[in-house]
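Participant: just the structure for this:
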Amino acid sequence: MKLSARNQLKGTVVAVETGPVTAKVKIDIGGGTIITSVITTETVADLDLQQGDSVVAIIKSSEVLIGK
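Facilitator: This next block holds a predicted model:
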């Protein structure tokens, strides 16, 4: 599969916290860095995501907002 998104980070799922509609998936991309993705619980089931799975986090965004 080819993608236009160039920010592709390989990692390992370290946690899947499911709720009624959405789930937080925490991915260790190395060097002590954990990123979190919020996806639907339906997608978690479709991908059969589990702790220890090797995944690729694909980031495509026109903006990244940070506030303090």
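
Participant: from here on, contacts and neighbour counts on C-alpha atoms
Facilitator: Will do.

Participant: part of a strand, is residue 44?
Facilitator: No. Read with DSSP: H, G, I helix; E, B strand; the rest coil, residue 44 is helix and lies in no strand.

Participant: the structure of the following sequence is requested for comparison with the preceding one:
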Amino acid sequence: MKISARNALTGKVVEFQEGVVTAVITIDIGNGNHVISSITMDSAKRLGIEVGKKVTAIIKASDVMLAVD
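Facilitator: The predicted model follows:
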């Protein structure tokens, strides 16, 4: 598979929280760092996501917004 996104982080699924519509997946990318992804349950099932599975988080965003009170 080839993709245009330059930010691809490979790791292992360490937590998989199933919801009615979405799944929240925590990926251990090493050195104590984690990436958390929210995807549809349909996609999680289609991809066979489960704890222990090797995955690649592909990050493609034009904006990162922060807010404080």
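
Participant: work out the TM-score between the chains.
Facilitator: Overlay of the two chains. TM-score (TM-score structural alignment, normalised by the length of the first structure): 0.94; 68 aligned residues with a C-alpha RMSD of 0.8 Å.

Participant: please name the residues that touch the residue nearest the centre of the first structure.
Facilitator: Centroid check for the first structure by C-alpha atoms, centre = their mean gives residue 37 as the closest residue, at 3.9 Å. Going by C-alpha atoms under 8 Å, 6 or more residues apart in numbering, residue 37 of the first structure touches 24-26.

Participant: going along the chain, name the helices of the first structure.
Facilitator: Taking DSSP state H, the helices of the first structure run over residues 41-47.

Participant: mind listing the strands for it?
Facilitator: Along the first structure, the segments classed as strands by DSSP state E run 7-18, 22-30, 33-40, 54-59.

Participant: so which of these is the most packed in?
Facilitator: strand 22-30 (a mean of 19; mean count of other C-alpha atoms under 10 Å).

Participant: run the chain-centre distance for that strand.
Facilitator: With C-alpha atoms, centre = their mean, to the nearest Å as the basis, strand 22-30 of the first structure stands 5 Å off its chain's centre.

Participant: just to revisit the earlier point, which one of the contacts of residue 37 of the first structure is nearest to residue 12 of the first structure?
Facilitator: Set against residue 12 of the first structure, the nearest of the contacts of residue 37 of the first structure by C-alpha to C-alpha is residue 26 (8.4 Å).
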